[in-house]
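Peer 1: Show me the folded form of this:
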Amino acid sequence: MTTLSQPASNGALATAWARVWRSRRLVERNIMVYRHQWIIILSGVFEPIFYLVGIGLGLGAIISEVPLANGQVVPYAAFVAPALVATAAMNGAVFETIFNVFFKLNYAKTYDGVLATPMGITEIALGELLWALMRATLYAVAMFVIMFFMGLILSPLGVLMIPAALLVAAAFAAAGLAGTSFLRTVNDFDVPMGLIVMPMFLFSGTFFPIEVLPSWLVSVIQLTPLYHGISLIRGLSTGIVGFEQLLSLFYLVAFFAICLWIAMRQIERRLIK
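Peer 2: Prediction:
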């Protein structure tokens, strides 16, 4: 039994690696396209920095300190900055997988051509996911560097903010892939961006503790992925890591897996069936 299962597991691993390796071609294509549109990437790098300077430092001059859930008090800028790392990861992943994938899927018909190659639905999903991760990670790393030089990372655990941001980006990239497969026209963008992404950005604890909100709204917010992304990254930045951060970690992993499964099924339905 062991002898038979070993080659089978090796074969499955080889197949998975082959799919990841083939998906890099889609990543390479995106890199070639963005060589001439680098200003779009650059604008995404500076957006969270502008928020940090305008709100974190601007309001920070008025609101000097913010209490955390455990009673610890931190400077307002140190409260906002980790949340902006999470939102930068979210925005990079969501904008790539919603807007650009929608255009490729419905107008450019990019994936119809891709399917004429040895690449399949899995490679398409992985390729777009990897590219979204690269873009989102660039945004998060830029914010991390700014935080480091501004002295806003309050714990050695802050070094783990980057892999945590990568997880946040993966969760939102998978959600974006799943969501865009349900969109039919450009007018549909208002639903995910205006009714989901923007409210999460404003109310998930980015600029103020959610405890100041009504209890029913707090319960709703705690179900959202951005809240858990902010909770995880802020905990690492401030050195407050406990059950809440562990729960957020498991939530994001589960959210990623579920959304990726939905995305692959929906993309297959759109392209094949």
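
Peer 1: Please make it C-alpha for all contacts and neighbour counts, starting now.
Peer 2: Fine.

Peer 1: for this structure, what spans make up the strands?
Peer 2: Taking DSSP state E as the criterion, the chain carries its strands at 65-67, 73-75.

Peer 1: and of those, who's closest to residue 15?
Peer 2: Nearest to residue 15 among the strands of the chain is strand 73-75 (48.4 Å), distances taken as Cα to Cα.

Peer 1: can you tell me how far residue 7 sits from residue 14?
Peer 2: Relative to residue 14, residue 7 is positioned 10 Å away (criterion: Cα to Cα, to the nearest Å).

Peer 1: Please apply the same query to residue 5.
Peer 2: From residue 5 to residue 14 the distance is 14 Å (Cα to Cα).

Peer 1: quick one: the nearest residue to residue 204 once chain neighbours are set aside and residue 220, what's the gap?
Peer 2: Sequence neighbours aside, residue 227 is the residue nearest to residue 204 in space, at 4.7 Å (criterion: Cα to Cα, 6 or more residues apart in numbering). In this view, residue 227 and residue 220 are 10 Å apart by Cα to Cα.

Peer 1: What of residue 113?
Peer 2: From residue 113 over to residue 220 (counting by Cα to Cα), the distance is 42 Å.

Peer 1: same check, this time on residue 202
Peer 2: 13 Å.

Peer 1: and if you look at residue 192?
Peer 2: For residue 192, the distance to residue 220 equals 17 Å [Cα to Cα].

Peer 1: I'd like the structure of this one too, to check against the first:
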Amino acid sequence: MPGPAAWSLFLQRLTAHRHYWRSSAIGSVLEPVLFLAAMGLVLGSLVDRGPGVPGGVGYLAFLAPGLLVAAAMQTATGESSYPVLGAIKWDRTYEALLATPARPVDLVAGHLLYVAFRVTTSAAAFLLVLLAFGAARSPLVVLTVPVALLTGLAFAAPVTALAARLEEDAAFAALQRFLLVPMFLFSGTFFPVEQLPAVLRGIAYATPLWHGVTLARDLALGTAEAGPALLHAGYLLLWTAAGAVLAARALTRRLVR
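Peer 2: Model (predicted):
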């Protein structure tokens, strides 16, 4: 369980968030919703006139849970890149906290608590829009919010570890361009990865986003099975745990003297 220092950092981030929550809502909720409307309704009408997606599912119902999880990835990585490097190098918030009884593991826990709050609230808002669009086929669609949370943490923890090792922020642009955008496009959000060549398909299966998208879609469509669902969730938890350990080690090496 997170200790008092972790909760203190979480409350500090939450207090700061009150001053810019409107602008953050645009990136984490409004943009994905507009994307859903454009792709799901406009492009989706064209897809549904053709062969459609496997299983005879409407394209909107196929796309919506994938976008919900992909938006969680974007929110989590955004909160774990520049803000973490800033807390280390520019604001020195982490250095100030470590002057108290707080430990690096408390910093990681507090940060992930805040990411969990951001992802959960954004995913819940997206879910309401998804329901309003009529894109759900099962009551299990409510479980897409915890799936988005797991996926967000699976990205937040490793990106935090990366940010803790950097001296400059140029690597974040490369992360977005060469990892996040390809994952967004080719991890099953917009079309089944089975349509990819075998090599790219194997890479897609290894990404946390594919596991999150697949699990959320199975839940939203009512096709989830216990065994595969547990495997997807376990894979996401593995990324979270490994990333958190690496992040704590990186913060220890950089800030503890």
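
Peer 1: just to revisit the earlier point, kindly present the strands of structure 1 as TSV, with separate columns for distance to residue 158 of structure 1.
Peer 2: As requested, those are arranged in TSV below (distance: least, Cα to Cα, whole Å):
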stretch	distance to residue 158 of structure 1
strand 65-67	19
strand 73-75	15
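
Peer 1: circling back to that earlier point, more neighbours: residue 227 and residue 220 of structure 1, which one.
Peer 2: For residue 227 of structure 1 versus residue 220, the count of surrounding residues by other Cα atoms under 10 Å is larger for residue 227: 22 against 10.

Peer 1: corresponding residue for that one in structure 2?
Peer 2: Here residue 227 of structure 1 is matched to residue 210 in structure 2, going by TM-score structural alignment.

Peer 1: for residue 140 of structure 1, same thing?
Peer 2: Correspondence of residue 140 of structure 1 to structure 2, assessed by TM-score structural alignment: residue 123.

Peer 1: For that match, grab the count of nearby residues.
Peer 2: Using other Cα under 10 Å, residue 123 of structure 2 is surrounded by 27 other residues.

Peer 1: try residue 8 of structure 2
Peer 2: Per other Cα under 10 Å, the neighbour tally for residue 8 of structure 2 reads 16.

Peer 1: Now do it against residue 97 of structure 2, distance only.
Peer 2: Residue 8 of structure 2 sits at a distance of 9 Å from residue 97 of structure 2 (criterion: Cα to Cα).

Peer 1: Equivalent analysis for residue 34 of structure 2, please.
Peer 2: Where residue 97 of structure 2 is concerned, residue 34 of structure 2 sits at a distance of 39 Å (Cα to Cα).

Peer 1: Comparing those two, which shows the higher neighbour count?
Peer 2: Applying other Cα under 10 Å to residue 34 of structure 2 and residue 97 shows that residue 97 carries more neighbours, namely 18 against 11.

Peer 1: any idea what that one aligns with in structure 1?
Peer 2: Mapped onto structure 1 by TM-score structural alignment, residue 97 of structure 2 lines up with residue 114.

Peer 1: how far away is the residue in structure 1 that residue 56 of structure 2 lines up against from residue 105 of structure 1?
Peer 2: Correspondence of residue 56 of structure 2 to structure 1, assessed by TM-score structural alignment: residue 73. Plainly put, residue 73 of structure 1 is 48 Å away from residue 105 of structure 1 if you go by Cα to Cα.

Peer 1: Neighbour count: those two, which is higher?
Peer 2: Between residue 73 of structure 1 and residue 105, counted using other Cα under 10 Å, residue 105 has the larger neighbour count: 19 against 14.
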